[in-house]
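Student: With the sequence up front, the predicted model follows.
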Amino acid sequence: ASSPFLHFEVEDTGRGIAPEEMNNLFQPFVQTTSGIQTKEGTGLGLTISRQFVRLLGGDIYLTSTPRQGSIFSFDIQVNLAAALKVSPRLNKGRVIELAAGQPSYRILVVDDRKENRDLIVQLLSSIGFEIKAANNGQEAIAMWQTWQPHLIWMDMRMPVMNGYDATKEIRARERNTNTNHRTVIIALTASAFEEQQASILAAGCNDLVRKPFREQIIFEKIAEYLQVLYICTEESSEDATDNNLKNIQFSILDLRSAITIMPAQWVTELNQAAVEVDAERIFQLIEQIPPTHSTLAEKLTNLVRSFCFDEIIDVTEENCN
């Protein structure tokens, strides 16, 4: 079947173009009488436009009536895209564990920054995934070879070997191996450029997530590619996120004063745990807050749940000095 065409028209109500000038209009450096009179342009615009349209498999046309205006139209060939697959969204609240009766899923986290690795490792291991971590692309390839993870979270910019080269090597080895197993690789990138997305997918990644990310996005991507089922809290994810953000905004304003009710040693330990991105240790320290100060415990918990470790460092550093 022949490819479909898209048709475009641009119409103006200007001076129009005389019939005797229309044949040469698409020649380089040629201008109409009206164009010469206005002393604007170079006579290259239509020539370049036609070249672009022809590169796209179409052509450009002109109809014009003097003193009434002109209509420029062009057609370009297009390919029909496949219907987008709708990604599953978590309509419930925060994920608390994996649903029973599922396979044991192996997930590899690859990032040269320890705090970034620890963040995802703690998030995923806390609900029941099998997790391993690698510092660079070389380590990731070695772990993939021996451990065969179901999914890899791959940072794209790393020393020794970056995520692009590691992904290409894993895909090459998969092609040379007699197995149906194909690891899902999802890129983690701080880049906001669309061109970067094409390069990431061309390297062999299935998808990408931009930093900074919400924990909900991480869980949704895993569910999309591995069909994982979760057990969640009752509260809707949107309500939970809104409430957390409100609490965080309020927390930063008054947390410095509220935290002074705790011993200096406790504040120092909290600061160190935040520096190490140790969510488990922070929760242990939160349990030591007296019941009479439950608001402080709630605010700190919301900061941890929203990965706001920098904010915890900020509010504790002043009381550590």
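Tutor: Perfect, thanks for sending it.
Student: from here on, contacts and neighbour counts on C-alpha atoms
Tutor: Will do.
Student: Can you tell me, leaving aside adjacent residues, what's nearest to C232?
Tutor: V95 (4.3 Å; CA to CA, 6 or more residues apart in numbering).
Student: these two touch, right, that neighbour and L229?
Tutor: No: at 9.9 Å, V95 and L229 do not qualify as touching, with contact defined as CA atoms under 8 Å.
Student: out of these two, which sits in the busier spot?
Tutor: Using other CA atoms under 10 Å, the more surrounded residue of V95 and L229 is V95, with 20 against 17.
Student: Where do the helices of the stretch 101-250 of the chain begin and end?
Tutor: Using DSSP state H, counting those that start in this stretch, the helices of the stretch 101-250 of the chain run over residues 114-125, 137-147, 163-175, 194-203, 215-226, 237-258.
Student: Quick check: which of these is nearest to S73?
Tutor: helix 194-203 (28.9 Å; CA to CA).
Student: what does that closest one rub up against?
Tutor: Y164, D165, T167, K168, A187, D207, L208 (CA atoms under 8 Å, 6 or more residues apart in numbering).
Student: Neighbours of the fourth one, how many?
Tutor: By the measure other CA under 10 Å, the count of residues near K168 is 15.
Student: And the nearest residue to it once chain neighbours are set aside, how far from I170?
Tutor: For K168, ignoring the flanking residues on the chain, the nearest one in space by CA to CA, 6+ apart is A203 at 5.5 Å. Distance of A203 to I170, given as CA to CA, to the nearest Å: 10 Å.
Student: Put this next to the first one:
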Amino acid sequence: MTHTENLVGGTHFPDHIRVLLVDDESINRQVTTTMLKHLGITVEVAENGKEALDLLQQRHYNLVLMDCQMPCMDGYEATREFRRLESRRATAPSLPILALSSFSVAKERQLCLAAGMDDCLTKPVTLRILQEKLMFWLGLGAAAPAQGGRVDQHQDPVKILDAKKLADLKQALAGVPGAFADLVGQFLDKSESQIVEINQALIVGEFALVQRRAHSLKSQSATFGAMTLSDLLKQLELHARSGDLSAATNALKRVQTEFSHVKTALENERLPQPQPLA
């Protein structure tokens, strides 16, 4: 059997490994897909739980990365249904399903495990954490790491972008020329339109739409290291969930201000970096 050597610690993944990635957000899909390919893993994607179920019944996968909150059919329901179908095939080994969650609280992990998922990764997932989790659940000899996706994200609250998370993302995308700059552009364009949509939804009291857009943008902001923006969006999401118009409106104002700083910082990051003199 041949193996592909990835670029994190010299670990080897078998060439036949196939992963199904289920996520409704295009930017998240692109980032995670790039990481998986960086590790030498074949990846296929689905945009919701229903698509995932269809693919899982048609094709063979070694592991599933399952987003939790998606339209049409969320990750919890899709996992429960797949486990029900899987139980009918007594001879087949259980397929590892790892949750991709924007929440790091214990309650969220319990919900994932109760639905039949095997583990929970907090977004944004770093390349190293992803590699270690895959190694463990694919039975390739590594110990399961503690999930540390958000352990140090608040160490320096005055920073607009988390330097380590940004560096991890750049490393994951390093093998694809122009990928980082392209994703930054997509993120900024999509964020601007979503913030406008949130504002319009608040005006007419569509709290469910505000909650969905804030949740989506929160996850994407964290992917690019904009942790303060991500935290502000989490506050907005919670205020929308409780139907508090005044608090949600104030939270949106803070989001708009922070996003302007994030936009400037990310636009600078995607500029060509000066090369050191020889």
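Tutor: Perfect, I can see it now. Computed from a prediction, not measured in an experiment: that's the story for all the values here.
Student: quick one on the thing from earlier: what's the residue nearest to K168 of the first structure aligned with over in the second structure?
Tutor: Aligned counterpart of A203 of the first structure in the second structure: A115 (TM-score structural alignment).
Student: residue contacts, the residue nearest the centre of the second structure?
Tutor: What sits nearest the mean C-alpha location of the second structure, by CA atoms, centre = their mean, is K123, with 4.4 Å. By CA under 8 Å, 6+ apart, K123 of the second structure lies in contact with L100, S101, S102, F103, G149, S219, A222, T223.
Student: what about 10 Å?
Tutor: Contacts for K123 of the second structure (CA atoms under 10 Å, 6 or more residues apart in numbering) come out as 28, 67, 99-104, 149-150, 218-220, 222-223.
Student: got a list of what the counterpart of E139 of the first structure in the second structure touches?
Tutor: By TM-score structural alignment, E139 of the first structure lines up with E51 in the second structure. Shown in contact with E51 of the second structure (CA under 10 Å, 6+ apart): V22, V45, C72, M73, A78.
Student: Selecting buried members of the residues you listed in PyMOL, what would you type?
Tutor: To isolate the buried ones among the contacts of E51 of the second structure in PyMOL, judged by 16 or more other CA atoms under 10 Å, type:
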select buried, resi 22+45+73+78
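Student: between the contacts of E51 of the second structure, which is nearest R128 of the second structure?
Tutor: The closest of the contacts of E51 of the second structure to R128 of the second structure turns out to be V22 (CA to CA; 19.8 Å).
Student: Please verify my assumption that I252 of the first structure contacts F309.
Tutor: No: I252 of the first structure is not in contact with F309 according to CA atoms under 10 Å; the separation is 11.9 Å.
Student: Mutual contacts of the two, please.
Tutor: L303.
Student: more crowded one of these two?
Tutor: Neighbours of I252 of the first structure and F309, each counted by other CA under 10 Å, are more numerous for F309; the result is 22 against 16.
Student: Contact partners for the closest residue to that one other than its chain neighbours?
Tutor: Leaving aside its sequence neighbours, F309 of the first structure sits nearest to A274 (CA to CA, 6+ apart; 5.3 Å). A274 of the first structure makes contacts with 115, 268, 281-282, 304, 307-314, 316, as judged by CA under 10 Å, 6+ apart.
Student: Narrow those residues to those that are buried.
Tutor: T268, I282, V304, F307, C308, F309, E311, I312, I313, T316.
Student: just the angle between the one helix or strand the last one maps to and helix 237-258, please?
Tutor: Taking DSSP states H and E as the criterion, the element that holds T316 of the first structure is helix 309-320. Regarding helix 309-320 of the first structure and helix 237-258, their directions subtend 10 degrees when assessed with axes from the mean of the first three to the mean of the last three CA atoms, to 10 degrees.
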